[in-house]
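*Asks:* could you work out the structure for the sequence below:
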Amino acid sequence: MDYGDAISTLISWARTRPDVRGLVLTGSAAEGTAHPLSDRDIQVFATDVPALLEDESWWTRLGEVLVVERLEDDDGNPTRLVYYAGGKLDFTLLPAVAFAGRSYDRPFKVLLDKDGAAGTVVHRPEVAMAPEADEFSESVNWAWAAALMAAKAIVRDEPWSVKLRDHDLKEELLRMIEWEHRARYGSGFDTRYLGTRLRRWMDSDVQAELERCWSGFGARDSEQALLATVSLYRRLAERTARHLGFPVFDHERVAAELHTILRSGTK
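*Replies:* Presented below is the predicted three-dimensional model:
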């Protein structure tokens, strides 16, 4: 897919549609940091969003469509993640009235503006808030719960369950890594999204420890990865709690229970 041609075709189509009032490019392409394999993220502002959802011909003409994910974003706006041969376009469909006065926490590029709304759109970098004590406690409890259940699955030789629980644990690990880095480097420190660009922002010692946090299906490898994951999570959680002045969690007691479960499989 030639992204330049695809976006030009999209703009030309939008100019012929009275209901499409604006197009905005976001993500790495708007920042000028796109990788050859990066997606193109495009917001479509329209007066009749349901019509664009019903007739999908507008994005099928942009390339050879392979796979489509029909989802919603965190605000409930419909999205269409379209995988083409040689590329991917992520569309978010928004009501036209949402364009004027819109705020973006990352750089953006206006591709089409029929109503002069872009003059009121601003780039306001997001400052991530530190977690509240309750949110921090939730993560710690969820992480250890996932770890305990993963340990039981290892002993029972249920590798699929191990992977599912490990996924839950890894979500909390990433959340804790982000909190810990921002606690030390400041709330404006950019931890990206879902671990993207981690080679650029994540501390090298954390990256090194992550190398030991994944495994195959084998029980022994799964156990070693689980122990490495909880060790890293615990270290970062304790450091973050100190930085933020949160109550001390009894990691040692839960870790002892984890080891008890794992040892039960050797009997």
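
*Asks:* from now on I want contacts and neighbour counts done on CA atoms only, so please keep to that.
*Replies:* Fine.

*Asks:* doesn't D75 make contact with L94?
*Replies:* No. Using CA atoms under 8 Å as the test, L94 is too far from D75 to be in contact (10.2 Å).

*Asks:* those two - which one has more neighbours?
*Replies:* Comparing L94 with D75 by other CA atoms under 10 Å, the one with more neighbours is L94, at 22 against 6.

*Asks:* confirm the more buried one sits in a strand?
*Replies:* Yes. According to DSSP: H, G, I helix; E, B strand; the rest coil, L94 belongs to a strand.

*Asks:* number of nearby residues for the nearest residue to it once chain neighbours are set aside?
*Replies:* Excluding its sequence neighbours, the residue lying closest to L94 (CA to CA, 6 or more residues apart in numbering) is F45, at 4.8 Å. Neighbours of F45 under the rule other CA under 10 Å: 24.

*Asks:* SS state for F45?
*Replies:* Secondary structure, three-state DSSP: F45 is strand.

*Asks:* that one: what's it in contact with?
*Replies:* F45 makes contact with V20, R21, G22, L23, L93, L94, P95, A96, V97, A98, F99 under the criterion CA atoms under 8 Å, 6 or more residues apart in numbering.

*Asks:* what about the last one, how many neighbours?
*Replies:* The one in question is F99. 24.

*Asks:* you'd agree it is up against V121?
*Replies:* Yes. With contact defined as CA under 8 Å, F99 reaches V121; the gap is 7.5 Å.

*Asks:* and M202, how far is that from G195?
*Replies:* From M202 over to G195 the distance is 9 Å, taken as CA to CA, to the nearest Å.

*Asks:* next, the structure of the following sequence, for comparison with the previous one:
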Amino acid sequence: MIFENGELVVPRLLDWVRARPDVRAVLRTGSRARGEADAWSDHDIELYSTDPEPYRRSDWPADLGPVLASVGLDGPWDNPARLVVFDGGQKIDFQIVPVDRLALLAEELDELHERGYEILLDLDGAAARLPAASGSGPEGELPDEQEFREHCEEFWFELAHIPRYVARGDLWVAKSRDWETKELLLTMVEWHALSHFGPDHDTWHNGIRMREWAAPGVWERMDALFTGFAPEDILHTASATGALFADLARDVAHRHGFTYPEAASRAFATE
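*Replies:* Okay, here's the model as predicted:
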């Protein structure tokens, strides 16, 4: 097993890279680059190549070792990306990036690299020109009143479907709609935190570290939002989700002089 533990990933990966003349630099991002990794952290690896296109094939990770699972994606720069779990449990998320992008990063770091990066290989000195990372995330953006109102109405529109699907016995669909409401709630949790702490407050992404960045009292209410598959459980969590959303949205509206669309909440009824 080529990737037996986290300590062996980088040297063995670089041995493989040095046999590939198209790869001119290797960067690592994510928690390992920031020195915040734990035993479950994966490796976020960027290979800067003069010819990224061949990496759209699915077979090349096997050159590194036995592969258990491999998922191909398009990366954020229209580049090949591959997420791989190797035998032994190590997970590596690869981005294969055109080497010319290093020149753009040297002018200004993007949000990902601003949080932190580590140079693992720099054959041509291009990565050495990158500015130091600040370690901070991007400044948060609060909505204007129209975006706020439309977001609230979308939330209550989605929540209104849940009792109907429960009544029909379509519990899978009800749970799917429930998750839609959770994603809309997450945005409101972020806006609420920014309203309390200011635009420099780091709300990360996808709910990561919410326990740390949410405003006081919010995290403690999350437990009620996730229960079982029984109809009464689904309705209970829907009600709890709606109550939390309404409380946060009203507070955001108050702080920014918006009008909260009270009528929209009447779309959700469990009776």
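
*Asks:* got a TM-score for the two of them?
*Replies:* The TM-score (TM-score structural alignment, normalised by the length of structure 1) is 0.89; 258 aligned residues with a CA RMSD of 1.9 Å.

*Asks:* could you check which residue of structure 2 pairs with the residue nearest to L94 of structure 1?
*Replies:* Taking TM-score structural alignment, the alignment pairs F45 of structure 1 with Y48 from structure 2.

*Asks:* ditto for M202 of structure 1
*Replies:* So, by TM-score structural alignment, M202 of structure 1 is matched to A214.

*Asks:* which residue packs closest to its match, ignoring adjacent ones?
*Replies:* A193 is the one closest to A214 of structure 2 (CA to CA, 6+ apart), at 5.5 Å.

*Asks:* what count of nearby residues applies to the corresponding residue of structure 1 for that neighbour?
*Replies:* Superposed on structure 1 with TM-score structural alignment, A193 of structure 2 falls opposite H181. When neighbours are defined as other CA under 10 Å, H181 of structure 1 has 19 of them.

*Asks:* where's H181 of structure 1, which helix or strand?
*Replies:* helix 159-185 (DSSP states H and E).

*Asks:* which helices and strands does that helix pack with?
*Replies:* The helices and strands touching helix 159-185 of structure 1, judged by 3 or more CA pairs under 8 Å, 6 or more residues apart in numbering; DSSP states H and E, are helix 133-155, helix 219-244.

*Asks:* mind listing what the alignment partner in structure 1 of A174 of structure 2 touches?
*Replies:* With TM-score structural alignment as the criterion, A174 of structure 2 lines up with V162 in structure 1. V162 of structure 1 is in contact with M149, A150, A151, A153, I154, S222, counting by CA under 8 Å, 6+ apart.

*Asks:* which of those residues are conserved in structure 2?
*Replies:* With both residues aligned by TM-score structural alignment, their matches' CA atoms under 8 Å, the contacts of the contacts of V162 of structure 1 that structure 2 also has are M149, A150, A151, A153, I154, S222.

*Asks:* wait, which of those is closest to E56 of structure 1?
*Replies:* Nearest to E56 of structure 1 among the kept ones among the contacts of V162 of structure 1: A150, at 42.6 Å, using CA to CA.

*Asks:* ok, P98 of structure 2 - contacts?
*Replies:* With contact set as CA under 8 Å, 6+ apart, P98 of structure 2 has these partners: Y48, S49, T50, D51, P52, N79.

*Asks:* burial count for the residue nearest to S49 of structure 2 when sequence neighbours are not counted?
*Replies:* Counting by CA to CA, 6+ apart, the nearest residue to S49 of structure 2 once its immediate chain neighbours are dropped is V23, at 4.3 Å. Neighbourhood size, V23 of structure 2 [other CA under 10 Å]: 23.

*Asks:* what's the counterpart of V23 of structure 2 in structure 1?
*Replies:* That one, V23 of structure 2, aligns with V20 by TM-score structural alignment.

*Asks:* L8 of structure 2 too?
*Replies:* Aligned partner of L8 of structure 2 by TM-score structural alignment: D5.

*Asks:* ok but its match is inside a strand, no?
*Replies:* No. Counting by three-state DSSP, D5 of structure 1 is not found in a strand; it is helix.

*Asks:* hmm, back to that, most neighbours among the contacts of P98 of structure 2, please name it.
*Replies:* For the contacts of P98 of structure 2, neighbours tallied by other CA under 10 Å; top is Y48, 24 neighbours.
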